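In: predicted structure and sequence below. I'll ask about it afterward.
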Amino acid sequence: MLLKDKIKEYQGSTIQHGPYNDRIYLMRLADHASADFPRQLISLAETKGYAKIFAKVPKDASADFMQVGFEKEAEIPGFFTGRTSALFMGYYLNNARKQEDDVARLENILHIAEDKQKTAVPPPDSRFRLRQCLEGDVSEMAAIYDQTFASYPFPIHEPAYLLETMQTHVAYFGAEIDGKLAALASAEMDREAANVEMTDFATLPEQAGNNLSLHLLHRMEKAMLEQNISTAYTIARAASPAMNITFARAGYIFAGRLKNNTNISGSIESMNVWYKSIY
C-alpha cells in the first residue's frame, strides 16, 4: 500500500506530493514567488517521476504558469477574499494522464446535475440531528470514512488526522440518528483568503436517499457565514452523480473539470469544481 502524499513547504509555497496521487499539488502559492517557480515545480515533478502537477493559483500570478505549459482547468471568481479569482491549473508530464477514458459519461453526469439546479429541496427528516462534530467523535468518524472510501487523497480514516485538522482549520459536521453518526461532511477553512472547501462527504449506505449531504451542506454554509467566509467551493468526483447533483441543487456553479486528478475510491479520477458566493 502506498503511503499518503506529504504536505511540505517548498520555496515558501505549500505543496502536497507523493506517489499516492502521482502528482504535485500546489496548495498555496507564496505571495512573492519567483517567476521561475513553475519551472521549479516541473523540475521537481520530473525528478520524482510524477505524471501531473495540479496548481491552485491567483489569477494575477497565472501568466508565469501558462508560459511554461500549465493549462487552466477551472476558475473560481472571488476565491481570494471575495476579490481575486483562482485558477486551478494542470501540467501533464505523462500524456496518458491527460486522457480521460469516459468523457461522454462525465459530461452526461454534469448535464444531469445542471438540470437539477432548480429542483426543490425537501425539508430535513426530523429523525436526524445535524450538528458540528466534537473531538470525542473522531474514532466514529474515522470508521465511517474507512467504510466509505477505498482510497482518499488525505488520511481521513485516521482519528489522529481528524483531531489535528479539527483543532486547526477544519469544521466537521454530522447527521446523527439514535445517538450514532450516519453522515459526515467537512468545511476546510482558509480564513485569511475567506474561502472554504466543502468536502469529505460520506453517508452510510443504509441512510442513502435522505438528502443528508445536501442538508449538511446548508448547515455548513450557515456556520461559514458566521466565520466571515465569502466563497464556498468543492472538488467533487466527476463520476459521482449524487455529489454533483447535491452541489447543483444547493446553487453552486460549475467551474471546470480537473482531469485524472485525485486518488479516490480506489483509483485516479477526474474531479469537478463547483463554487458559490455565500455572503
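Out: Cool, got the structure.

In: only C-alpha atoms from now on, for both contacts and neighbour counts.
Out: Will do.

In: longest single helix anywhere in this protein?
Out: Criterion DSSP state H: the longest helix present in the chain is helix 212-226.

In: for the helix or strand just after it, packing partners?
Out: Elements were assigned by DSSP states H and E; along the chain past helix 212-226, the next helix or strand is strand 231-237. Counting contacts by 3 or more CA pairs under 8 Å, 6 or more residues apart in numbering; DSSP states H and E, strand 231-237 is packed against strand 195-203, helix 241-249, strand 267-277.

In: export those as JSON lines, with columns for distance to Gly82 and mean neighbour count.
Out: Supplementary listing: the helices and strands packed on strand 231-237 in JSON lines, determined by distance: least, CA to CA, whole Å; neighbours: other CA atoms under 10 Å:
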{"stretch": "strand 195-203", "distance to Gly82": "8", "mean neighbour count": "22"}
{"stretch": "helix 241-249", "distance to Gly82": "20", "mean neighbour count": "22"}
{"stretch": "strand 267-277", "distance to Gly82": "8", "mean neighbour count": "22"}
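
In: now these as CSV including distance to Gln117?
Out: Output for the helices and strands packed on strand 231-237, formatted as CSV (distance: least, CA to CA, whole Å):
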stretch, distance to Gln117
strand 195-203, 18
helix 241-249, 4
strand 267-277, 12
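
In: out of the ones you listed, which gets nearest to Ala63?
Out: strand 267-277 (21.2 Å; CA to CA).

In: okay, now the one to match up with it:
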Amino acid sequence: MMRELKVFQEDRVVSATDFTMNVSLDFFNERLKIEDYRGNVESIHKQIVRLLEDHPFTKVIVKSRQEDWKHFLTLGYQFEAIFTGFFNGNDAYSMAMFTENARRTSEYWVYEDETLQQVKELSRSLDVPADPSYTIRKAEASDAAALADLYQAVFEIYPTPMNDPDYIHKLINHHSIFYVAVYEGKIVSAASADIHSTYNNAELTDCATLPEHRKKGLMKMLIAKLEHELKEQQIYCAYSIARALSFGMNAVFHQRYYEYKGRFTNNCNIYNKLEDMNLWVCDLSRRK
C-alpha cells in the first residue's frame, strides 16, 4: 500500500524587501524545494536556513538561474543537474544542500552509472510501435478512479498521492495531460505531462504500466502522444525524472533522443525507499 499522509506538500511564497521565492515544503519526501526566486541570493539562503529550523528536512533543492549557480556553490550547495531551456529557453541549474550524511550518500551510484552506460548503448529512433490489442487515448476526469487503481497496483510508495482519485481529478482539470493505454476495457498503462505555463516547460511523469503489459512499447506510444500535444501548445522544453535504478524508463527517454543531464541523490520516496533519479531533457522544437 502507498503510505498515507494528510499533507504531502505545502506551497507558499516567501518575500522580504530584497527577495521573493516560491517554496514547496515537501513533507513526504523530506525536502525543501525552491522552484523560483528573484532577488538577493544571500538573503534567500538565510531564509532557507530559517525554514529548516522549523522544518528539519534533510535535502534542499534550488532551481538556480544561470547567473547565480556559482553563488549558491559558495554557500555550500552542490550542482546536481541542468534543466536546459527550463525558463522560457534559459537553463535552470539544480543546486542541492544536504543536512544529513545519510541523505547525501547513495549506495547505488556506481550500479546506476553502469545502468546508464548500458542505456546509452541502445540505438535511437522516433518510430512508435503499434499493437492493435491496445487503445491509446487521452484520459478524462472520469478516468481518475481507474488511474488511482493503476498507480496503487504499480507503486508501493510514490512521491505524490497518485492513489487518490480526487488528486488525479484535480490534475486532469488543471495543468496536467494524461494519456492511457487500454486493454480489454481496462487502463493498463499511463503517463502524464505536467505543464508549467509561466515558463513553458513540461515534466513527463507518472509513468506506470502493469507488469503483465510491459515490454510491449506502451510507454513509447504514450510519450509520443504527450510530446505531440506539447508541441501543439508550443511547449518545447520537455523533461523527465526517471528512477536511476530503472533500465526500462531511462531507455525510453534515451531512445526518444532525450539527453541525460544529471542525477539527483536520494531525491524522493518511490517504490520502497528514497531513490536517486536521473534527469532527461529534450528540446521538442528540434523535432520534425
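Out: Received it, and whenever you're ready, just let me know what you need. Keep in mind that what you see is a predicted model, and the values were worked out from it rather than measured.

In: quick one: TM-score?
Out: After superposition, the two chains reach a TM-score (TM-score structural alignment, normalised by the length of structure 1) of 0.93; 277 aligned residues with a CA RMSD of 1.8 Å.

In: returning to what we had before: gap between the longest helix of structure 1 and the chain center?
Out: 16 Å (CA atoms, centre = their mean, to the nearest Å).

In: check stretch 204-211 of structure 2 too.
Out: 12 Å.

In: ok, stretch 162-179 of structure 2 next?
Out: On CA atoms, centre = their mean, the centre of stretch 162-179 of structure 2 falls 15 Å from that of its chain.

In: show residues contacting it.
Out: 2, 136-142, 144-145, 147-149, 151-152, 161, 190-196, 222, 225-226 (CA atoms under 8 Å, 6 or more residues apart in numbering).

In: filter these to the buried ones?
Out: With burial judged by 16 or more other CA atoms under 10 Å, the buried subset of the contacts of stretch 162-179 of structure 2 is 2, 136, 138-139, 141, 144-145, 147-149, 151-152, 161, 190-195, 222, 225-226.

In: taking those one by one, which sit in helices?
Out: Using DSSP H, these in helices are 144-145, 147-149, 151-152, 222, 225-226.

In: so Ala175 of structure 1, which state does it fall into?
Out: What DSSP: H, G, I helix; E, B strand; the rest coil gives for Ala175 of structure 1 is strand.

In: how about Arg3 of structure 2: what's its closest non-neighbour residue?
Out: With sequence-adjacent residues excluded and distances taken as CA to CA, 6 or more residues apart in numbering, Arg3 of structure 2 is closest to Ile157, at 6.2 Å.

In: corresponding residue for that neighbour in structure 1?
Out: In structure 1, the residue paired with Ile157 of structure 2 is Ser151, using TM-score structural alignment.

In: repeat for Asp91 of structure 2
Out: By TM-score structural alignment, Asp91 of structure 2 lines up with Ser85.

In: its match should be in a strand, yeah?
Out: Yes. Using three-state DSSP, the assignment for Ser85 of structure 1 is a strand.

In: my guess is it contacts Gly78. True?
Out: Yes. Using CA atoms under 8 Å, Ser85 of structure 1 makes contact with Gly78 at a distance of 4.8 Å.

In: please say which of those two ends up with more neighbours.
Out: Each of Ser85 of structure 1 and Gly78 has its neighbours counted (other CA atoms under 10 Å); Gly78 has more, 20 against 17.

In: which ones are touching that one?
Out: Gly78 of structure 1 neighbours (CA under 8 Å, 6+ apart): 84-86, 231.
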